[in-house]
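Participant: Fold the stuff below for me.
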Amino acid sequence: MASPSLSYSGALSEKPFLVGRPLGCFLPGVSRYSTQERCVVILARRLSGLEEAMRIRRSRELQTNKKIRSRPPLKRGKISGPLPVLDHIQKPSYVGSNQLPELSSEYQIHDDEGIIRMKAVCELAARVLEFAGTMVRPSITTNEIDKAVHNMIIEAGAYPSPLGYGGFPKSVCTSVNECMCHGIPDSRQLQDGDILNIDVTVYLNGYHGDTSKTFLCGEVNEPTKRLVQVTEECLERAIAVCKDGCSFKKIGKRISEIAERYGYGVVDRFVGHGVGTVFHSEPIIMHNRNDKSGSMVEGQTFTIEPILTMGTIECATWDDGWTTVTADGRPSAQFEHTLLITRNGAEVLTKC
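Facilitator: Modelled structure (predicted):
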């Protein structure tokens, strides 16, 4: 479940810097008219031309898609009440309060026992998400998906973390089409061509496991499919840079590099976060280019959960206080994993 950056006072008040060397820079020790420099310039021009061609192709696809189908804006359905949880199931401390918990300054770094528990809860979260994905089809409601997810989690002796978090009324987040994140399951039936992000977080034996994926519903047009595919690639490439001692800002740099090649926007309002005994904690994981300090530590767990958009990254939140949609009504997609940092890389704990 993404942490909204604006909820935490001053956490992301600084504008991220756009860093990087200009394409025309000179190589140290190389003369102005050397062969090496000319190769660098030629390569830069080729890359620039490739990116421009990709942007043109995507623009044409979007124009074609508009002519094929004009999808009406997302509308709220009827929201039913929260589902019951058995008394014997352990519940997080925030349950019973409608106040959004403060972002914890505690970093989630685990001993051997903690890692075992994190692996167990994340394995359950991954199985629940996979099961929820099998339900995605035209005519089903997100409320039905919520009920099935709730029952599966409860039967496993666990608690659905979103339920009661800051007053959230459901056990899972379901975000359709232009909904960036935190969509509330309701009575709206999924339509052929929709995309749906399902965000599952589970609380088991005192630990949270958090994961999400964007699913295709029926026949989805090619431009929207590509948005979903590239968003998943951004997550995978970002995970690949993670290891003990790596700076957190490399995550945003890697995601932005890939998204920019396709002309997609990277949402900066919602961020990844530390996760473990606490649902949302430091470190804040920014998915866009940034100059934030801090490095990863072996034994640490956190989420990476980029949201990419076809158009603007500006958003609007409905009066339910949760559902956040793109300001221009164009689609967005999100993927998320919980990671464990190791000496030589990152172990994906929520990989099914």
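Participant: From now on I want contacts and neighbour counts done on CA atoms only, so please keep to that.
Facilitator: Noted.
Participant: Residue 132: what's it in contact with?
Facilitator: By CA atoms under 8 Å, 6 or more residues apart in numbering, residue 132 lies in contact with 145, 148-149, 198.
Participant: Can you tell me which of those comes closest to residue 44?
Facilitator: Taking CA to CA as the measure, residue 44 lies nearest residue 198 of these, at 39.4 Å.
Participant: Which residue, other than its chain neighbours, is closest to that closest one?
Facilitator: Spatial nearest neighbour of residue 198, excluding adjacent residues (CA to CA, 6 or more residues apart in numbering): residue 174 at 4.8 Å.
Participant: Show the secondary-structure elements that the helix or strand where that neighbour lies is packed against.
Facilitator: When elements are assigned from DSSP states H and E, residue 174 belongs to strand 173-176. Applying 3 or more CA pairs under 8 Å, 6 or more residues apart in numbering; DSSP states H and E, one finds that strand 173-176 contacts strand 179-181, strand 195-204.
Participant: can these go into TSV with extra columns for mean neighbour count and distance to residue 273?
Facilitator: As requested, these are exported to TSV (neighbours: other CA atoms under 10 Å; distance: least, CA to CA, whole Å):
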stretch	mean neighbour count	distance to residue 273
strand 179-181	28	15
strand 195-204	28	13
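Participant: Farthest-apart pair in the contacts of residue 132, please.
Facilitator: 148 and 198 (12.5 Å).
Participant: related to what we said a few turns ago, okay, now the residue nearest to residue 198: neighbour count?
Facilitator: Using other CA atoms under 10 Å, residue 174 is surrounded by 26 other residues.
Participant: Is it correct that it is in contact with residue 197?
Facilitator: Yes - with contact defined as CA atoms under 8 Å, residue 174 counts as touching residue 197 (5.7 Å).
Participant: Name the residues contacting each of the two.
Facilitator: Shared contacts of residue 174 and residue 197 (CA under 8 Å, 6+ apart): residue 181.
Participant: Quick check: residue 303 vs residue 149, distance?
Facilitator: 21 Å (CA to CA, to the nearest Å).
Participant: These two: who's more crowded?
Facilitator: residue 303 (27 against 21).
Participant: Can you tell me the SS state at that one?
Facilitator: Taking DSSP: H, G, I helix; E, B strand; the rest coil as the rule, one finds residue 303 in the strand state.
Participant: From residue 54, how far off is it?
Facilitator: Between residue 303 and residue 54 the distance, using CA to CA, works out to 30 Å.
Participant: try residue 113
Facilitator: In this structure, residue 113 and residue 54 are 48 Å apart, going by CA to CA.
Participant: Neighbour count for those two, which is higher?
Facilitator: Just comparing residue 113 and residue 54: by other CA under 10 Å the higher neighbour count belongs to residue 54, 15 against 8.
Participant: Second input sequence below; structure requested for side-by-side comparison:
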Amino acid sequence: MNLADPIDEAIALVPSRVAIIVDEDEITFAALGMSARATANEIEVMARAAGCRDVSIADRDAAGRVHEATGLEPLGEEILAGDGEPPPHLKVSDDDICVVLFTSGTTGVPKPVPFSHAILGGRIKAFAPAPDPSAPTLVSISCVPFHHVAGLVGVFVGLAGGNTVVLQRRFDAGAWLALVERHRVQRVFLVPTMLQRIIDHPDVAKADLRSVQLITYGAAPATPELIVRARGLFPGAAFVQVFGQTETLGGVVALGPEDEDAAKRGSVGKPMAGVEVRVVDPATGVDVADGEVGEFWARAPHTATPGWIRSGDLVRRDAEGYIYVAGRMSDVINRGGEKIDPAEVEAVLWAHKDVADVAVA
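Facilitator: Predicted coordinates for the structure are as follows:
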């Protein structure tokens, strides 16, 4: 499976809607998700990288940029409502591309990462239990963009489980608090920055958040101090940290409620079921000893390509198998021959009571 396979990709820049293909045997296009705030230049670069050709779907805010970048006249959001005649279908197999995501671009231009129907479907089934008509419906909230792996998988997992998903078009801490209270939301995924803004929002003290049962967080480092504060705000919720990347279709390592020992704070957890992990000297390809820093490698059935995925993340693993992130290989600062890890400096600054957020580069 690769982007040279004979199937078109369709640009989708529709932040407030979810398009679902319910026919398991036929589909017309693979979805190429982009940020609804992408500039015309960014759209052009990503569309060219992914080989997108014929179709785009965009809301009114993005339509002009899509046309400028590609020359295409985007279909409007009404196409997602099913109005009009359906397009002719194209037979595809499990190995054909279903969706194309982009890396975050931490080391340059975002790279297209294609996933097949089999891989995405298998990932969703692994997380979503079969719907039980006799069980009460769970309510989750999605405030992460759909072109990110967490947003895409999170929404589909909720729907595949027969549950309700509340969509927030663009994250705002005050609006998020109101939505959680109004819809009695039980399950949440948040980036640590979002969690910080929720905790610091002036309305948080009066918000009724007792419905929240599970908070999953990831996509960026979270300090132990932040999670301690969050637990005080959501005393009835279990906290799960996930660690992964676009190429692994989300988390491959998790730190669950059973790992709340203070000694494990700062860890991102242990490998999930079915995931193999190595910590490798990037210069030699040889595994390092427990406690030493190396590059994080992962292998799992749901990765974008078979074999080991080299993450570019620097981690260490303790004797019990817990993983601790030490930084990014591309972030290491070389000053006078001395290697300085920005993450270590950030951790020291973050510990100060008067520092709300920090970035070292």
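Participant: Can you calculate the TM-score here?
Facilitator: Both chains were compared after superposition, and using TM-score structural alignment, normalised by the length of structure 1 their TM-score is 0.25; 152 aligned residues with a CA RMSD of 6.9 Å.
Participant: Please identify which of the contacts of residue 132 of structure 1 is nearest to residue 348 of structure 1.
Facilitator: Here the nearest of those to residue 348 of structure 1, counting by CA to CA, is residue 198; it sits at 18.0 Å.
Participant: ok, that closest one - contacts?
Facilitator: Residue 198 of structure 1 makes contact with 129, 132-133, 172-175, 212-215, according to CA under 8 Å, 6+ apart.
Participant: ranking these by neighbours, who comes first?
Facilitator: When neighbours are taken as other CA under 10 Å, the top entry among the contacts of residue 198 of structure 1 is residue 172 (31 neighbours).
Participant: Could you dump the contacts of residue 132 of structure 1 into CSV and include secondary structure and distance to residue 315 of structure 1?
Facilitator: As requested, the contacts of residue 132 of structure 1 are exported to CSV (DSSP: H, G, I helix; E, B strand; the rest coil; distance: CA to CA, whole Å):
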residue, secondary structure, distance to residue 315 of structure 1
145, helix, 25
148, helix, 30
149, helix, 28
198, strand, 19
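Participant: ok, these vs residue 260 of structure 1, which is closest?
Facilitator: residue 198 (24.9 Å).
Participant: For residue 316 of structure 1, see how far away the closest one is.
Facilitator: Counting by CA to CA, the gap from residue 198 of structure 1 to residue 316 of structure 1 is 20 Å.
Participant: For residue 41 of structure 1, pull up the helix or strand it's in.
Facilitator: Taking DSSP H and E as the criterion, residue 41 of structure 1 maps to helix 35-68.
Participant: name the helices or strands packed onto that helix?
Facilitator: With contacts defined as 3+ CA pairs under 8 Å, 6+ apart, the secondary structure elements packing on helix 35-68 of structure 1 are helix 222-241, helix 249-261.
Participant: closest to residue 118 of structure 1 out of these?
Facilitator: Nearest to residue 118 of structure 1 among the helices and strands packed on helix 35-68 of structure 1 is helix 222-241 (17.7 Å), distances taken as CA to CA.
Participant: So which bits of that closest one are buried?
Facilitator: Taking 16 or more other CA atoms under 10 Å as the basis for neighbour counts, the residues of helix 222-241 of structure 1 that come out buried are 223-225, 227-228, 230-236, 238-239.
Participant: What is the most widely separated pair among these?
Facilitator: Pairwise distances across these (CA to CA) peak at 24.7 Å, for the pair 223 and 239.
Participant: if I look at residue 252 of structure 2, how far off is residue 65 of structure 2?
Facilitator: Distance from residue 252 of structure 2 to residue 65 of structure 2, counting by CA to CA: 35 Å.
Participant: try residue 224 of structure 2
Facilitator: When CA to CA is applied, the distance between residue 224 of structure 2 and residue 65 of structure 2 equals 41 Å.
Participant: These two: which has the busier surroundings?
Facilitator: residue 65 (22 against 16).
Participant: Correct me if wrong: the more buried one contacts residue 42.
Facilitator: No - in terms of CA under 8 Å, residue 65 of structure 2 does not count as a neighbour of residue 42; the distance is 9.6 Å.
Participant: and the helices and strands packed on helix 35-68 of structure 1 as JSON lines, adding distance to residue 39 of structure 1?
Facilitator: Shown next, in JSON lines, are those (distance: least, CA to CA, whole Å):
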{"stretch": "helix 222-241", "distance to residue 39 of structure 1": "27"}
{"stretch": "helix 249-261", "distance to residue 39 of structure 1": "22"}
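Participant: can you tell me which residues contact residue 100 of structure 2?
Facilitator: By CA under 8 Å, 6+ apart, the neighbours of residue 100 of structure 2 are 9, 30-33, 50, 112-115.
Participant: Name the helix or strand for it, please.
Facilitator: Per DSSP H and E, the secondary structure element for residue 100 of structure 2 is strand 97-102.
Participant: Name the residues of stretch 49-59 of structure 1 that are buried.
Facilitator: Residues of stretch 49-59 of structure 1 classed as buried under the neighbour-count rule (16+ other CA under 10 Å) are 51, 55, 58-59.
Participant: Of the residues you listed, which is the nearest to residue 121 of structure 1?
Facilitator: Of all these, residue 58 has the smallest distance to residue 121 of structure 1: 39.5 Å, by CA to CA.
Participant: doesn't residue 223 make contact with the closest one?
Facilitator: Yes - Residue 58 of structure 1 sits in contact with residue 223 when judged by CA under 8 Å, with a separation of 7.2 Å.
Participant: Could you report the neighbour count for the nearest residue to residue 302 of structure 1 once chain neighbours are set aside?
Facilitator: Using CA to CA, 6+ apart and skipping the chain neighbours, the partner closest in space to residue 302 of structure 1 is residue 274 (3.9 Å). By other CA under 10 Å, the residues close to residue 274 of structure 1 number 28.
Participant: thought residue 274 of structure 1 was touching residue 303?
Facilitator: Yes - using CA under 8 Å, residue 274 of structure 1 and residue 303 qualify as a contacting pair, with a distance of 6.3 Å.
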